[in-house]
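**Q** return atomic coordinates for the entry below.
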Amino acid sequence: MPRVAYSLEEKQRLRLEKVAALCGAIQKVSSRQTRAVFCDFPCTDIPPALYKK
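**A** As a prediction, this is how the structure comes out:
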């Protein structure tokens, strides 16, 4: 398989599409609501428990 170099924006878009498809599939088969939270900044000075609230 040939390697493809994606830009950062393209990688984020593809990741979002995959998550959206997964959420849609979960909603379709389980009749439950799903929610996805994206954190788009790598931050090491804030503990994860604090910004995930």
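**Q** switch to C-alpha atoms for all contacts and neighbour counts from now on
**A** Noted.
**Q** count of neighbours near Lys11?
**A** For Lys11, the number of neighbouring residues by other Cα atoms under 10 Å comes to 12.
**Q** now name the helix or strand holding it.
**A** helix 8-30 (DSSP states H and E).
**Q** okay, buried residues for that helix please.
**A** Val19, Cys23 (16 or more other Cα atoms under 10 Å).
**Q** mind giving me the packing neighbours of it?
**A** Helices and strands touching helix 8-30, as assessed by 3 or more Cα pairs under 8 Å, 6 or more residues apart in numbering; DSSP states H and E, are absent.
**Q** and Lys28, how far from Glu17?
**A** The spacing between Lys28 and Glu17, counted by Cα to Cα, to the nearest Å, is 16 Å.
**Q** to check against the first, give me the structure of this:
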Amino acid sequence: MMGVSIASMHFIGMDSISRVIIVYDPFFSRLLSWRRVHLLFVSLKIFFLFDVLKNI
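**A** As a prediction, the model looks like this:
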């Protein structure tokens, strides 16, 4: 859910700029969305790892 929110925030922000032309490529959109979700899980794992190490 958070990855979808980040992706939609990016595309809505780019769409609000009138001088930018957005070209939709389904392959790259899926690839970038997968990357965002993957990096989200990696960052959460790192966050919880440091949180657990802090409590030791």
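**Q** drop the TM-score for these two in here.
**A** After superposition, the two chains reach a TM-score (TM-score structural alignment, normalised by the length of structure 1) of 0.51; 31 aligned residues with a Cα RMSD of 1.1 Å.
**Q** what range in structure 2 does the helix holding Lys11 of structure 1 sit on?
**A** Using TM-score structural alignment, helix 8-30 of structure 1 lines up with residues 26-48 of structure 2.
**Q** so how much does that stretch differ from structure 1 once superposed?
**A** Once fitted to structure 1, stretch 26-48 of structure 2 is off its aligned match by 0.4 Å on average (mean Cα distance after the TM-score superposition for structure 1).
**Q** distance from that stretch to the middle of the chain?
**A** How far stretch 26-48 of structure 2 lies from its chain's middle: 6 Å, per Cα atoms, centre = their mean, to the nearest Å.
**Q** from Val20 of structure 2, how far out is the spatially most central residue of structure 2?
**A** Among the residues of structure 2, Arg36 comes closest to the average C-alpha position under Cα atoms, centre = their mean, at 3.3 Å. From Arg36 of structure 2 over to Val20 of structure 2 the distance is 22 Å, taken as Cα to Cα.
**Q** can you check Val37 of structure 2 too?
**A** The spacing between Val37 of structure 2 and Val20 of structure 2, counted by Cα to Cα, is 25 Å.
**Q** one more: Ile46 of structure 2?
**A** For Ile46 of structure 2, the distance to Val20 of structure 2 - Cα to Cα - is 35 Å.
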